[in-house]
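**Student:** Kindly return the folded structure for what I paste below:
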Amino acid sequence: MSVKSLSSLFSFSKQSSSLSSYSSPSDILSPRTPKQTFSESMVEENIGNVETIITKWELSSSSNTKVTSLFLHDRKEAKQLLKGVKDLRQAMQFLHSENSTSDKLVHAQNLMQIAMKSLEHQFYQILSKNRDQLDPESVLSALSVSGQSSDRLSSLEDEGVEGSEDEDELKRAGENITEMERVSQFPISDLKAIADCMISCGYGKECTKIYKLIRRSLVDEKLYQLGIERFKASQIHKMNWEELEPMIKKWLSAVKIAVKTIFTGEKFIYDHVFSAPTTAIRESCFGDVTKGGAMNLFRFPELISKSKKSPERIFRLMELYEALSELWPEIESIFNIESTSAIKLQALSSLNKLGDSVRIVLSNFESTIQKDSSKTLAVGCGIHPLTRSVMSYISSLGDYSRILSDIIADYPPPNNSTFPEHYFASPISSDNQTPAVSVHLAWLILVLLCKLDRKAQLYKDVSLSYFFLANNIQFIVERVRTSQLKHLLGDEWVFRQEKKIKQYALNYETMAWTKVFSSLPEKTSSEISPEAAKECFRNFNAAFEEAYMKQTSMVIPDEKLRDAVKISIAKKLLPAYREFYDAYLVMSGGEKNLELLARFGPDDLVNYLSDLFPGTLMLSSSSSSSSLSSSCSSESQGSIRH
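**Tutor:** Prediction:
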């Protein structure tokens, strides 16, 4: 602060000789303490004694120019100055009751103004010279280290400037006080002593003016050090997401420190400095100190919520919401007076706007799924890109289920009145209701399943439609099973989807391989003629080659589903073919020309089937051969006929 600013801060009214010059007579002379009985001579003596100590520490006096802080230089004299002001006020009350226009009362008022100017200067000095000790974090750390509550500070205040002769006496009164406590609590108790004195004498506005000026700059400085800058809404709206995301991360790191340290510590200091029951002063002072910084801090999430609502931004929005909601009880506690109500309203507004934005993003995401009109077929009837992107997004939403549940608790998903019966079986809440977040996420998956049904219709071959659906639902189930979604949707949901997968796989198998199965005779016997056997082999060769060639371009990314489909086909095909093949060899009697018709031996079929349905078209599944062969070799000839 410049010399000029400091000078203006401590300037007094030109009407210094009148009772109304600096405060109203009623402020100073109101009987706030029990009225004492004085004789006129005692009053004159009292004023004389007080004048000595007051004029000694007048700002213009030579002694005062050598000492920047009376309370640090000589605590005994500081105590005498405060006691002198108290005595002077009592004398003024007596004089006012005797003769409100007496010269003695005017003289006493002039002395009071000198004393107030001196105390005002001391108040400023303590605030400015003890910034480190009065830093909110330092004060809270001191209390944390000492393991004491604010009651300790209150007891020390009672033993402070007004109750102890010097620092040694204070130490004797509390030998277990740590150095950190002593350093941080002396300034607070001194500020309180001065504030109580000035306010009781009607100079509360002058006291709080200094306090607000110093403490507001400190709060703003601490917030700036945390990276909290002041932005206009227009600036935020012009920024792209790459610029906003680092700012959001910085805000998320800063807001907890700001609330739990800066504002909490500032409220602690303020409550102790201005603990006197002066509602008007308390109301305005703390609000003026914190309002600018707090409003700017809590307004930032609302500005972010108004930016473009693309799906990928929902996670940052939920993180902002979570940070504010977790801090809300402390925000309510800190800003619990009328002058700070705007701060609470701003924080609440940001919470509501963030919640609205999250719900809008979810609604837009659902619309994006429904409006997807891509005609592109999945490679090899495998996993459709839409399935991958949607399930990746939904499983990420599941990781935010706790906070998402709060946001959508009272907002049911659209068009959910036609949920399939028993779509959920678990988990359920204590009131037998499915959690809202489970309903919403299940609804989004249901929207995806409906879209996949329509995409399956793009395949001209119905068997490929079933193959496509089995692959994609298996992918969905696996993402659910290996993520937080399993706990949100429940085992019953997974079980029902797995039944669908099995049914779709069976439908595919029936449509794609029935011609191959039916090309073999229903019952192999020696009565079949060589010509009939030849015809069976011709039919089988043609049907198998056709089916095999069609399936070579198909993939099953999931290993378990891939093995299940192969083994199911093999169990229906290999035992029946082996039985017919062996019977034919006996029948042919070594006729070489007939052997040329049996182009596929049983072991050849095992190898061909093992090469089907790789995880990708670039990767064949050789590992399936052994499991497929062992599965089928355990079956006796003709034992498997489905």
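**Student:** all contacts plus neighbour counts: C-alpha atoms, from now on.
**Tutor:** OK.
**Student:** Counting neighbours, what do you get for residue 522?
**Tutor:** Using other C-alpha atoms under 10 Å, residue 522 has 11 neighbouring residues.
**Student:** Residue 548 too?
**Tutor:** Residues near residue 548, counting by other C-alpha under 10 Å, number 18.
**Student:** Equivalent analysis for the one 5 residues further on, please.
**Tutor:** When neighbours are defined as other C-alpha under 10 Å, residue 553 has 15 of them.
**Student:** and what of residue 577?
**Tutor:** 25.
**Student:** And it, which helix or strand is it part of?
**Tutor:** Under the criterion of DSSP states H and E, residue 577 resides in helix 559-588.
**Student:** I'd like the structure of this one too, to check against the first:
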Amino acid sequence: MTKQCSAEKLFKFLDMYETLRDVVPAMEGLFELKNEATTARCRLGEATILMFADLENSIKADTGKTLVPGGAMHPLMRYTMNYLKYACEYTDTLEQVFREHYYSRLDETQSFDDDDQKNKISEQPPQTTLFSLQLMRVMELLDSNLETKAKLYKDVGLSNIFMMNNGRYILQNIKGSTEIHDLMGNKWSHKRSSDLKQYHKNYQRETWSKLVGCLSNEGLNVNRKVVRSVLKERFKSFNQMFNEIHKTQSTWVVSDKQNQSELRVSISAVVIPAYHPSWGGSRNIFTLGDQRRSM
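**Tutor:** Sure thing, here's the model as predicted:
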């Protein structure tokens, strides 16, 4: 409830800021009233910037170690992305707020972190805006927080599922909002897409590549002949591991349908080509052995 009220407060402040911004020019001749309105607008602008600082602090403070069941989306991520999505409906106003009031806010609340931030700003290309830097900073904090939470999962495969679920949701929200996408830039989106592919590869390697390893040909042949007992043990290990994976991962969550489809395709592409040739070639061996015993 506190978080929801904080978001609502931001939007109310922005509405009041826009109203004062639009009426102040019409106050010519009303010197005292114009000064009061201008001061109020400045205070609203500075308060708005502080709300984004509060958002940063809320992300930093979310250090809970309670795991989200099944590697599903984390509430912090969902809340933050919704906050940013709706905030960016005021992009033009927020650009003005950060442009006109950001440095005055820094001067009033100077800190070591603020010095670092000023240095980062000076290193950015001229077309980079203060508000876009604010968004990037929030996203960096969110990424860092999610990576920390992912490490809490003992199963590395599940850790990567968690990062896939959350990472894909973030990317979809960025791409689904023209305002946020324009502020973050194509380079950021491409980097996020690459990260998702890497999480996918990590999951596949940690889970299914190990399963396929059960069907390795190493040590299977002696004097150019297949050792039937070894082959049988390999298939037994394969089936046991497959059943364990199925039992474990049946409780995992893959939120996005496209992600579900991509995982099915990639798993099939790894397991089926490895299993079918092995089973097809060995089936004759088992059949022949059974026939000989029956003779």
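**Student:** which residues in structure 2 does the helix holding residue 577 of structure 1 align to?
**Tutor:** Mapped onto structure 2 using TM-score structural alignment, helix 559-588 of structure 1 spans residues 257-286.
**Student:** distance from that stretch to structure 1 after superposition?
**Tutor:** With mean C-alpha distance after the TM-score superposition for structure 1, stretch 257-286 of structure 2 departs from structure 1 by a mean of 1.4 Å once superposed.
**Student:** buried set for that stretch?
**Tutor:** 263, 270-271, 274, 278, 282, 285-286 (16 or more other C-alpha atoms under 10 Å).
**Student:** Then stretch 165-177 of structure 2?
**Tutor:** So, applying 16+ other C-alpha under 10 Å, buried residues of stretch 165-177 of structure 2: 165-171, 173-175.
**Student:** Just put those in a markdown table and tack on distance to residue 206 of structure 2 and secondary structure.
**Tutor:** Supplementary listing: these in a markdown table, determined by distance: C-alpha to C-alpha, whole Å; DSSP: H, G, I helix; E, B strand; the rest coil:
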| residue | distance to residue 206 of structure 2 | secondary structure |
| --- | --- | --- |
| 165 | 17 | helix |
| 166 | 19 | helix |
| 167 | 19 | helix |
| 168 | 20 | helix |
| 169 | 23 | helix |
| 170 | 24 | helix |
| 171 | 24 | helix |
| 173 | 28 | helix |
| 174 | 29 | helix |
| 175 | 30 | helix |
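**Student:** Show me which of these is closest to residue 49 of structure 2.
**Tutor:** residue 174 (21.3 Å; C-alpha to C-alpha).
**Student:** mind giving me a markdown table with the buried residues of stretch 165-177 of structure 2 and columns for distance to residue 237 of structure 2?
**Tutor:** Converted to a markdown table, the buried residues of stretch 165-177 of structure 2 look like this (distance: C-alpha to C-alpha, whole Å):
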| residue | distance to residue 237 of structure 2 |
| --- | --- |
| 165 | 30 |
| 166 | 33 |
| 167 | 34 |
| 168 | 34 |
| 169 | 36 |
| 170 | 39 |
| 171 | 39 |
| 173 | 42 |
| 174 | 44 |
| 175 | 44 |
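**Student:** Please pull up the equivalent of residue 25 of structure 2 in structure 1.
**Tutor:** In structure 1, residue 25 of structure 2 lands on residue 329 (TM-score structural alignment).
**Student:** Its match sits in which helix or strand?
**Tutor:** Applying DSSP H and E, one finds residue 329 of structure 1 within helix 314-334.
**Student:** Need the residues that contact that helix.
**Tutor:** 245, 248, 252, 255-256, 259-260, 263-264, 267, 301, 304-305, 344, 347, 351, 354-355, 357-358, 361, 397, 400, 403-404 (C-alpha atoms under 8 Å, 6 or more residues apart in numbering).
**Student:** And residue 333 of structure 1, how far from residue 627 of structure 1?
**Tutor:** 66 Å (C-alpha to C-alpha, to the nearest Å).
**Student:** Counting neighbours around each, name which of these two comes out higher.
**Tutor:** The residue with more neighbours, out of residue 333 of structure 1 and residue 627, is residue 627; 15 against 12, by other C-alpha under 10 Å.
**Student:** Could you find the closest non-adjacent residue to the residue mapped onto residue 143 of structure 2 from structure 1?
**Tutor:** Superposed on structure 1 with TM-score structural alignment, residue 143 of structure 2 falls opposite residue 449. The spatial neighbour of residue 449 of structure 1 that comes closest, neighbours along the chain excluded (C-alpha to C-alpha, 6 or more residues apart in numbering), is residue 473 at 7.8 Å.
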